[in-house]
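Enquirer: Here is my input; please provide its structure:
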Amino acid sequence: MSIFFESNFLIYASGALIALAGSFLGVFVISRKMALVSDALSHVALPGVGIALLLGIDIFWGALAFLMTSLFLVNKIKSKTRLSEETLVGIIFTFSIAIGVLLLPGEELLESLFGDIDALGQNDFWIILAGAILIIIFSFKFFREFSLVSFSEDWARIQKINVPFMNFLFFSLLALSVAIGIKLIGALLMSSLLIIPAAASLNISRNFFQTTIISVIFGVVGMIAGLYFTSIFPAIPSGPAVVLVEILFFGLSFLFKK
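Expert: Okay, the predicted model is just below:
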């Protein structure tokens, strides 16, 4: 392994990429009033992590596979019932928590929930990089469509937008963001990157574009600051440290609220 990847660059770059992708998507999560859904989706990854550990494969693939399978089931069941996506995700969420606790030993369960900065390797960086690039590319490509669907699905349909496809694509990108972040900050706290930076940004921004930019800044800076705090106090898991910094930003945003 080169000196480049032996340095702290690996950790900080991975964290910045995860925060960039998560806080970008978070603006749409908040606009859709889906904060609790994104939180539930983060926990759905746990059974996938357990299965991956049993099979001896990277937990990213297990988490992503289980998340995508869950999204497929939600869409299938939704077409046969009047229940909302939020309700179905909530049901799968409780099922996932139960299975995750059964499959994961105590120590590995804690690592999956709160992250383990020491577990990050070079292969993880490339996975995170590829995942973040895909999220940003699709988010930019369908920025208009995501924005319209977020504000009004009926208006989006009038504009000839395929709303079901956009919803599935958006949830898929959310699933990918959770999967790439689970090793560094954990499933329990990954949802914080989808919620807190965007919520703080809404307090001080004037328009949707500005909200997106400020959310990304809060997300990336908060991530790097949290990881730095963890490097000073190794006993503190990376996930909680990052969340505390993001909460600080959220609190400070009220001082500059428009």
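
Enquirer: hey, let's count contacts and neighbours off CA atoms from now on
Expert: Fine.

Enquirer: now the residue located most distally from the centre of the chain: how far from Glu145?
Expert: When distances are taken from the C-alpha mean of the chain, Ile158 lies farthest, 30.1 Å away, according to CA atoms, centre = their mean. Here Ile158 is placed at a distance of 12 Å from Glu145 (CA to CA, to the nearest Å).

Enquirer: I'd like the structure of this one too, to check against the first:
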Amino acid sequence: MLELFQYDFLQRAVIVSALLAIVMPMIGIVIVNKNISVIGDALSHTALAGVIFGLIIGINPMISTIIVCLLASILIEFLRKNFPGHSSISATIVMSFSIGLASVLTDFVKVGTNLEAFLFGSIVAVGKNDLYIVLALSVLVFIFSLYFYKDLQHISFDESSARVFNINVDLVNFIFTILTAITIAIASRTIGVMIVSSMLIIPVACSIQLKMSYFKTIIASSIFGFIFMILALFISFYFNLKPGGTTVILATLTLIIITLYKNK
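Expert: Predicted coordinates for the structure are as follows:
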């Protein structure tokens, strides 16, 4: 197995997996606690539109995806303020618009373009420039998540209580949505835009079954996420499978096993 590390693309894929395993649980645990997985779905569909837009105008799809996801996150927050008490409506509207936009943009993609690599991930898709982008933005997400750690923890359980403690809930929610957009955008290249949101949720769900503290749940989620992605990379390499789909299958099976064992 170790001889596989002689391949540059696999080395980059492992590094990206490690970076994503660190930052995704910091976002995913808030999504799970706030029960707003629809935002992850909305931004993952937006990522598809971003990828297609980048292919059309001829720029790095990761850059276009980041830009489009950031714009979508701002739109989600704008709509959420206009629909108080109905936060899921804004995400659903953005998701519907993104799906429609992506379907229209596909008519302008050059014939022969391999969209499957973006839809379901590819271990050979991570180039050197992509690695640098993922590294820089992962560090950015990690720093902001760490800086707002207590605030994010507080609003993830009770926003009303957070306001009592003078936490600027609107600002923290806005920053969180931005961080979610960045995380999904940089993860979509390896995992795939159609299933990236599931990797924000499933490792956290596995950890929650272990009934640990908030911090330990994040650590356990990182370990789960890293194991899932690394195993999926090697399995997909040997059996020529899509790494994103393989990752989600492994994660889901693990969650089922943990749940069955816990119930027993």
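
Enquirer: those helices in the stretch 101-250 of structure 2, which residues are they?
Expert: For the stretch 101-250 of structure 2, the helices defined by DSSP state H, counting those that start in this stretch occupy 116-119, 128-147, 149-157, 159-164, 169-191, 198-208, 214-239, 243-263.

Enquirer: And Gly40 of structure 2, what's its match in structure 1?
Expert: Aligning on TM-score structural alignment places Gly40 of structure 2 opposite Ser38 in structure 1.

Enquirer: How many residues are close by that match?
Expert: 25 (other CA atoms under 10 Å).

Enquirer: State the helix or strand in which it lies.
Expert: helix 35-44 (DSSP states H and E).

Enquirer: Buried residues in that helix, which are they?
Expert: For helix 35-44 of structure 1, burial by neighbour count (16 or more other CA atoms under 10 Å) applies to Ala35, Leu36, Val37, Ser38, Asp39, Ala40, Leu41, Ser42, His43, Val44.

Enquirer: Correct me if wrong: the match of Gly40 of structure 2 contacts Ser192.
Expert: No. At 9.1 Å, Ser38 of structure 1 does not count as touching Ser192 under the criterion of CA atoms under 8 Å.

Enquirer: how about the nearest residue to Tyr184 of structure 1, chain neighbours excluded?
Expert: Residue 184 of structure 1: Leu, not Tyr. Gly115 (4.7 Å; CA to CA, 6 or more residues apart in numbering).

Enquirer: Alignment lookup: the one you found to structure 2.
Expert: Under TM-score structural alignment, Gly115 of structure 1 pairs with Gly121 in structure 2.

Enquirer: what's the burial count for its match?
Expert: 27.

Enquirer: What's the local residue count around the equivalent of Ser87 of structure 2 over in structure 1?
Expert: Using TM-score structural alignment as the criterion, Ser87 of structure 2 maps onto Glu85 of structure 1. By other CA under 10 Å, the residues close to Glu85 of structure 1 number 15.

Enquirer: re the thing from before, quick one: contacts for the match of Gly115 of structure 1?
Expert: Going by CA atoms under 8 Å, 6 or more residues apart in numbering, Gly121 of structure 2 touches Ser188, Arg189, Thr190, Ile191, Gly192, Val193, Lys242, Pro243, Gly244, Gly245.

Enquirer: All good on my end, thank you.
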